[in-house]
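J.: any chance you can model this:
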Amino acid sequence: MNKCNFLYFLVALLLCGNHQATAQTTTTGETVVLVGGTARGVPLHRDARQSRFGYADPGTFAEIVDKNEDGNWFLVKLDSAQAWVLSRYTKPSAAIQPTSPPSIDYSRLLEADCSGSNKRLLSNSLFAICQDVEWRVPVWVAYLMRGDELDGPGERHRSSWETDNRLTLSGQANDRVYAGSDFHKGHLAPAQAYVRTQAAVDGTHIYTNAVPQFGSINSGAWSKLEAAVRVMAKSGADLWIVTGSLFVPIDPRCQKNRPPLRCLTVDTSGRPDSPSNKMRGKIAVPSHTFKAILSQSDGQWSARAFIMPNIPRGAGQFRNYRFSVDTLEEMLGIDLFSTLPDDIENKIEERATQLTR
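T.: From the prediction side, this is the model:
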């Protein structure tokens, strides 16, 4: 056992204390911290029985929503999800000495690398875009999402697609290259997240905010993922989102077998010299699209990533495509959310956190 693991074990052991006191004194609405558990973490259950479906990290804060008659099981709210945990794995949060929160520059959380002779960084009040002018598609688009901005009079059907006047026409797609193709104009910053005004919805309909995406994905699992993210924001979380395109080898069996079979393995060998698939106008077609989500709710941070194959058939459930942010960063070659303090960033980016819908 190395020094870090030993200290981690020691803190968990000290926090466990007398679980009977926790069960008897904890009330609904109270915040607790998860402690102890197994080598994999604190077991999470679907109900107050042995129906385990996952684990949470010790040290995770949770709100008590309900408890069973005996008081030995708690229904807790974790981020946007709920689960049952044994009371012996909880400790009142007041028992933990608070520490001063690290200084966080919220305005810089979406910063990501856009260096290189073929890259152009474009930003406005809606989102930031890193455009690859050689492959004529965005590498990533970064934006902040809050629940109180997800309602309004904006309507997608009133918008029309436009080229981005900050770039030459040779560095982006246009109506002509999509006409008659097999691809949708796949929004990266989704129009539905900008309905607060019609002008904001219109602002998402630029070709530097879209990638060629098969309709089965764009209207299927990807659309459901975007809807789940909006639900998460409306629940009260602030979300910093980076979404974009990947160009990595894809298992050819992913095209033939019913997803997610053969579609969950991703090759992290890096960016190829040339995309394996291009549409008219030499527009690169991503092998995958991704979404990295950093969330803060009630002072608690979490991060998750989704990496979805861009294939000409349904991809199944978006939940099947969860990855850690660390895995995504390895594929991108870019450090995301790098201005977070290291102790927060390192802890949350190595986990593939559940997003429920």
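J.: drop to CA atoms for contacts and neighbour counts, all remaining ones
T.: Will do.
J.: dump the residue contacts of the residue nearest to Gly203 when sequence neighbours are not counted.
T.: Spatial nearest neighbour of Gly203, excluding adjacent residues (C-alpha to C-alpha, 6 or more residues apart in numbering): Leu126 at 7.7 Å. When contacts are counted by C-alpha atoms under 8 Å, 6 or more residues apart in numbering, Leu126 is found next to Tyr143, Ala200, Gly203.
J.: tell me how far Leu126 lies from Lys347.
T.: Here the criterion is C-alpha to C-alpha, to the nearest Å. By it, Leu126 lies 29 Å from Lys347.
J.: I'd say Ser324 and Ile307 touch.
T.: No: the pair Ser324 and Ile307 fails to qualify as a contact (C-alpha atoms under 8 Å) at a distance of 9.6 Å.
J.: another sequence for comparison is provided below:
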Amino acid sequence: MKDRRLITLLALFVLGFVGASLVQPTQAKTVSSDNLVLGNPSGAVASSSYPTNYLIQRNQYALSYHRDNGIANWVSWHLDSGDIGSVSRSDFQTDTSLPSGWYRVATGDYSGSGYDRGHMTPSGDRTATTADNQATFYMTNIIPQAPDNNQGPWVDLETYARELVSAGNELYIISGGAGSRGTIASGKVRIPNSTWKIIVVLSQGSNDLSRVSNNTRVIAINMPNVQGIRDNDWRDYLTTVDALESLTGYNFLSNVSTNIQNVIEARVDGSTTPIPTAVPTSGTNPTATPVRTATPTPSTGCTSSRLFFSEYVEGSSNNKALELYNNTGASVSLSGYSIQLYANGSTSASSSVNLSGSVANGATYVIANASASSSVQNLANITSSVANFNGNDALVLTYNGTVVDSFGQVGNDPGSSGWGGTTTDRTLRRKATISAGDTNRSDSFTPSSTWDSYSLDTFSGLGNHSVSCP
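T.: Predicted structure coming up:
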């Protein structure tokens, strides 16, 4: 009897083993070593001696943290089917792993700011276990995102990425914010001017780095961090990895062969050929240009030598703003640039502002009235009294004292309705066919020939411009 029982147990064991070996294994969940397979974009180091480029590695993602900005420089993660399950969303939490003495951003720091607590590695990308999902809610993985950005095309792209995984792919994703729209939390947390993302798409497999080729699909987007874009398609913000490298200063996909990088980083998703790179300037890498209305927006081959006015807002009350556009083909320092306001037909400037900082190629720079509504100020890089104009006032942009663009006619007062009856209580945008400024500040001004007119308090295009030459 004992022998028969032993034989039966052995048979059951063998059957169980064979049956288990026939079951298709599930895809392994991402672990820490997967997240930087394609490279460390900024050479981040896990040492408190590097407070502006501090490396944090978790199974769920890797990131470079900037202590003084209170947000990550970038976050990198691997995504495949093993990372996606059905656990519930967790709660936001302070990241207590940061070095002692560093300010640790709290969940309440975003309260009342008007900005969402926006995930870089999405909660939806880490739903296999509760611990995985909780890791995405550390405030080091969060940046301030405008609700229409975060809840609109940004989340649509996140959903699309998971659909790619469901279709049998695995992804390497890098995400972050660029530029600055100001701060929240009493200056402790920087608000990015735009949010960017890179997605490298591979079929499910192994030895992933070696499988990246000239034909590998790479999605790169750069999306303005503003209201008014909730219903936009994320594809409206397609750009190139090269353009994002120029914008951020990081070296993406650095572990990939240089020859392959040169191809896939210069190509916009959906196009069949790389975008030609701009001629490099001293000390910079060649940069390709994006081809759709993103931030930065496309260069078209008809570049200008200087910045120019691209939008004029003469709205209700103090809702007034000016937008400059960089169509030069390279990043531009604002040192030497100045804007002057000539009121009521005067030939002497009543107000001026000297600009500082820089503007990436294809990007914009917005100057707003300090008393404008939050809808305008949230889109501004700076506020200035030079934006205290009326529809009959002329504006001049100079570089080292030389006129590079003008709006209106200095020395001429067209009356309260403005030039052509369209510069008062209106928003004007430079026609897409205009690629350089009007350098004669005293010539006659007919807005309809070079500007498109929009109704009072139209702010939807502020902070985003493109040029399309005929």
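J.: what would you report as the TM-score here?
T.: The TM-score (TM-score structural alignment, normalised by the length of structure 1) is 0.58; 221 aligned residues with a C-alpha RMSD of 2.1 Å.
J.: on that earlier part again, show me what the residue nearest to Gly203 of structure 1 lines up with in structure 2.
T.: Under the alignment (TM-score structural alignment), Leu126 of structure 1 pairs with Gln60 of structure 2.
J.: measure that match to Asn169 of structure 2 for me?
T.: From Gln60 of structure 2 over to Asn169 of structure 2 (counting by C-alpha to C-alpha), the distance is 18 Å.
J.: is it true that the residue nearest to Gly203 of structure 1 lies in a helix?
T.: No: under DSSP: H, G, I helix; E, B strand; the rest coil, Leu126 of structure 1 sits outside any helix and is assigned coil.
J.: hey, where'd the helices end up in structure 2?
T.: Taking DSSP state H, the helices of structure 2 run over residues 2-22, 130-135, 147-149, 155-166, 208-211, 241-248, 258-264, 374-377, 447-450.
J.: winner for burial among those helices?
T.: Mean neighbour count (mean count of other C-alpha atoms under 10 Å) peaks for helix 241-248 among these, with a mean of 24.
J.: output the residue interval of structure 1 matched by that one.
T.: The alignment of helix 241-248 of structure 2 onto structure 1 (TM-score structural alignment) spans residues 325-332.
J.: and that stretch, how far from structure 2 on average?
T.: Comparison of stretch 325-332 of structure 1 with structure 2 after fitting gives an average deviation of 0.7 Å (mean C-alpha distance after the TM-score superposition for structure 1).
J.: what's Gly124 of structure 2 aligned with over in structure 1?
T.: Per TM-score structural alignment, Gly124 of structure 2 is aligned with Gln192.
J.: how many neighbours does its match have?
T.: Each residue near Gln192 of structure 1 was counted by other C-alpha atoms under 10 Å, and the total is 20.
J.: possible to save the contacts of Leu126 of structure 1 as CSV with distance to Trp135 of structure 1?
T.: Converted to CSV, the contacts of Leu126 of structure 1 look like this (distance: C-alpha to C-alpha, whole Å):
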residue, distance to Trp135 of structure 1
Tyr143, 22
Ala200, 26
Gly203, 22
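J.: wait, which of those is closest to Lys256 of structure 1?
T.: Nearest to Lys256 of structure 1 among these: Tyr143, at 34.5 Å, using C-alpha to C-alpha.
J.: how near is that closest one to Trp222 of structure 1?
T.: Tyr143 of structure 1 sits 17 Å away from Trp222 of structure 1, going by C-alpha to C-alpha.
J.: between the two, which is the more surrounded one?
T.: Taking other C-alpha under 10 Å, Tyr143 of structure 1 and Trp222 do not tie; Trp222 has more neighbours (28 against 20).
J.: what sits against that one?
T.: Met308, Phe318.
J.: tell me which residue of structure 2 lines up with it.
T.: Checking TM-score structural alignment: Trp222 of structure 1 goes with Trp154.
J.: look up how far Trp73 of structure 1 lies from Val33 of structure 1.
T.: For Val33 of structure 1 relative to Trp73 of structure 1 (C-alpha to C-alpha), the value is 14 Å.
J.: go on, Asp182 of structure 1?
T.: Distance from Asp182 of structure 1 to Trp73 of structure 1, by C-alpha to C-alpha: 52 Å.
J.: neighbour count winner among those two?
T.: When Asp182 of structure 1 and Trp73 are compared for neighbours, Trp73 comes out ahead with 22 against 12, by other C-alpha under 10 Å.
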